[in-house]
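[1] A structural model of the following input is requested.
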Amino acid sequence: MENDKKKVFNKVKHDLEVYRELLLILNNILKWEQNFFPGIIGGVLTLLFIILWWLDFSTLTLIALITIFVTVLDYGYPLISKFIFKAENWSGSQEKLYEQVIQDIVDVRLSICSAICSFFSSRSERSTFYLITVTAGSIALAWIGSTFNNLFLVYLTVLILAMYPGLKAKGIIKLVLNHINAVIGPYLKKIRPEKSAPAEKTD
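    Presented below is the predicted three-dimensional model:
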């Protein structure tokens, strides 16, 4: 398992090496290295989705534009970065931070793959649980999709995903989870069935 994880780490590190400077900048922003970064993230995403709402693109057009943007970025950035970032300016501390960013990416990737595999393995191991989960989740998604604007839902999803690294890095998520656990923990203990004490032996 460790060898496989190391192989994935080395591959991802090699594949993203051309974007290493950009990744460090994004890492600083997403993890809120400056106090004003959350405002920048929220403001940029809000402005972007307001523009998309105003232009009112069809789904197919939006997918095509995103594909064009990603393709141009993937082709053009390596050429431009050579003039902006000099290889000789890359320091050991930056390399260490880059490896930490890659490790975070690998951990997220493996966690997602593990969650997907566990979910689908429950189809054969716990078929009733799988059926109830998929059915309830699909009904909930159908209701949410029919109640709220789809672009607004995408906006909320992207905003939450963009804010998550900063919330985690600042310990806010852990603080909220601890508070929730402190509130509902006593109630959960009360509803859990207590194990019956073993009967005492009589002579």
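[2] every contact and neighbour count from this point should use C-alpha atoms.
    OK.
[3] all helices of the chain, in order?
    2-15, 20-30, 37-55, 59-84, 92-125, 127-147, 150-169, 172-191 (DSSP state H).
[4] need these in JSON lines (columns: mean neighbour count).
    As requested, the helices of the chain are exported to JSON lines (neighbours: other Cα atoms under 10 Å):
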{"stretch": "helix 2-15", "mean neighbour count": "13"}
{"stretch": "helix 20-30", "mean neighbour count": "17"}
{"stretch": "helix 37-55", "mean neighbour count": "13"}
{"stretch": "helix 59-84", "mean neighbour count": "12"}
{"stretch": "helix 92-125", "mean neighbour count": "14"}
{"stretch": "helix 127-147", "mean neighbour count": "12"}
{"stretch": "helix 150-169", "mean neighbour count": "15"}
{"stretch": "helix 172-191", "mean neighbour count": "11"}
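[5] from the centroid of the protein, which residue is nearest?
    residue 161 (5.3 Å; Cα atoms, centre = their mean).
[6] any idea how far that residue lies from residue 30?
    10 Å (Cα to Cα, to the nearest Å).
[7] hmm, residue 166 and residue 173 touching each other?
    No: in this structure residue 173 lies outside contact range of residue 166 using Cα atoms under 8 Å: 9.3 Å.
[8] count the neighbours of residue 57 for me.
    The number of residues packed near residue 57 is 12, by other Cα atoms under 10 Å.
[9] for residue 57, see how far away residue 64 is.
    For residue 64, the distance to residue 57 - Cα to Cα - is 10 Å.
[10] try residue 117
    Counting by Cα to Cα - residue 117 and residue 57 are separated by 35 Å.
[11] cool, residue 9 as well?
    38 Å.
[12] ditto for residue 19
    30 Å.
[13] same question, residue 170
    Counting by Cα to Cα, the gap from residue 170 to residue 57 is 37 Å.
[14] again with residue 102
    34 Å.
[15] same thing with residue 76?
    Applying Cα to Cα to residue 76 and residue 57 gives a distance of 25 Å.
[16] swap in residue 14?
    Residue 14 is 36 Å from residue 57, by Cα to Cα.
[17] could you also give me the structure for this second sequence? I'd like to compare it with the first:
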Amino acid sequence: MTAEQEKRVKELKRELECWREEVLALNSVLAWEKHWYPWLLIGISTTLFTFLWYLDMSVLSTVAVACLVVTAVDYLGPIARTSICARDSWSGAKERQLEDVCRALARTEHQVLSCWKSRQSIKAAWPHLYVVVEVIGLACLAYIGYTVNNMFLSYLLVTTALMLPGLKHSGFLCKLSSDVKTTFSSSIKMKKN
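    Take a look at the predicted model:
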């Protein structure tokens, strides 16, 4: 990691100091450290979206309720943790786990920023190609949004986002990308012959 990324890791550790136990528990669930965690994530997502579908709230009401829940958790979380967890339960192993989580977050943040910079450089180098690709991509997204229920699309997006860390941690994404690359390269070789 670069010095800038190490600095970001230290900043993240400082920012997450109040929530370190919760961060480790959330990381454990998102990384699928137990075989039933993926099903738990899907169940939570399905229950949440079924509840939202049943209530049929407006967007403003949904945002307000979500902000209320976040505020309540932000206020009550540390209070509940001090009464449940012992102060001396934090160990060196947990500190290393927290640092690993912060490193992963810093890496992900760096990857997102580098993708954005790549997009900007493509925009500067090939503006016409950029516009064509953006227009086609956004038109496809608009068509999908028009034909498929918004609640279902949101459900798929949130569930996929919840599953991605576990898929990456288990190595499934690397295997899938290598299989796609192999298939793509072999199909190109077959076309050349």
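[18] overlay them and tell me the TM-score.
    Once superposed, chain against chain, the TM-score is 0.92 (TM-score structural alignment, normalised by the length of structure 2); 193 aligned residues with a Cα RMSD of 1.8 Å.
[19] who touches the nearest residue to residue 38 of structure 2 once chain neighbours are set aside in this structure?
    Closest residue to residue 38 of structure 2 in three dimensions, ignoring its sequence neighbours and counting by Cα to Cα, 6 or more residues apart in numbering: residue 32, at 6.3 Å. With contact taken as Cα atoms under 8 Å, 6 or more residues apart in numbering, residue 32 of structure 2 is in contact with 38, 166, 169-170.
[20] could you do residue 98 of structure 1 as well?
    Taking Cα under 8 Å, 6+ apart as the definition, contacts of residue 98 of structure 1 comprise 20, 23-24.
[21] got it, and residue 185 of structure 1?
    So residue 185 of structure 1 contacts nothing (Cα under 8 Å, 6+ apart).
[22] please tell me how far the aligned partner of it in structure 2 sits from residue 178 of structure 2.
    Using TM-score structural alignment as the criterion, residue 185 of structure 1 maps onto residue 185 of structure 2. Counting by Cα to Cα, the separation of residue 185 of structure 2 from residue 178 of structure 2 is 10 Å.
[23] out of the contacts of residue 32 of structure 2, which is nearest to residue 140 of structure 2?
    residue 166 (28.4 Å; Cα to Cα).
[24] next one: that closest one from residue 45 of structure 2, what distance?
    For residue 166 of structure 2 relative to residue 45 of structure 2 (Cα to Cα), the value is 15 Å.
[25] next: residue 160 of structure 2.
    10 Å.
[26] residue 154 of structure 2 too?
    Distance from residue 154 of structure 2 to residue 45 of structure 2, by Cα to Cα: 10 Å.
[27] next: residue 140 of structure 2.
    Taking Cα to Cα, one finds residue 140 of structure 2 at 26 Å from residue 45 of structure 2.
[28] over to residue 136 of structure 2?
    31 Å.
[29] do the same with residue 71 of structure 2
    Residue 71 of structure 2 is 20 Å from residue 45 of structure 2, by Cα to Cα.
[30] ok, residue 91 of structure 2 next?
    32 Å.
[31] next one: residue 145 of structure 2
    With Cα to Cα as the criterion, residue 145 of structure 2 and residue 45 of structure 2 are 20 Å apart.
[32] make sure residue 31 of structure 1 is actually in contact with residue 172.
    No: counting by Cα under 8 Å, residue 31 of structure 1 does not reach residue 172; the two are 11.8 Å apart.
[33] okay, and the common contacts of these two?
    The contact lists of residue 31 of structure 1 and residue 172 share no entry, where a contact means Cα under 8 Å, 6+ apart.
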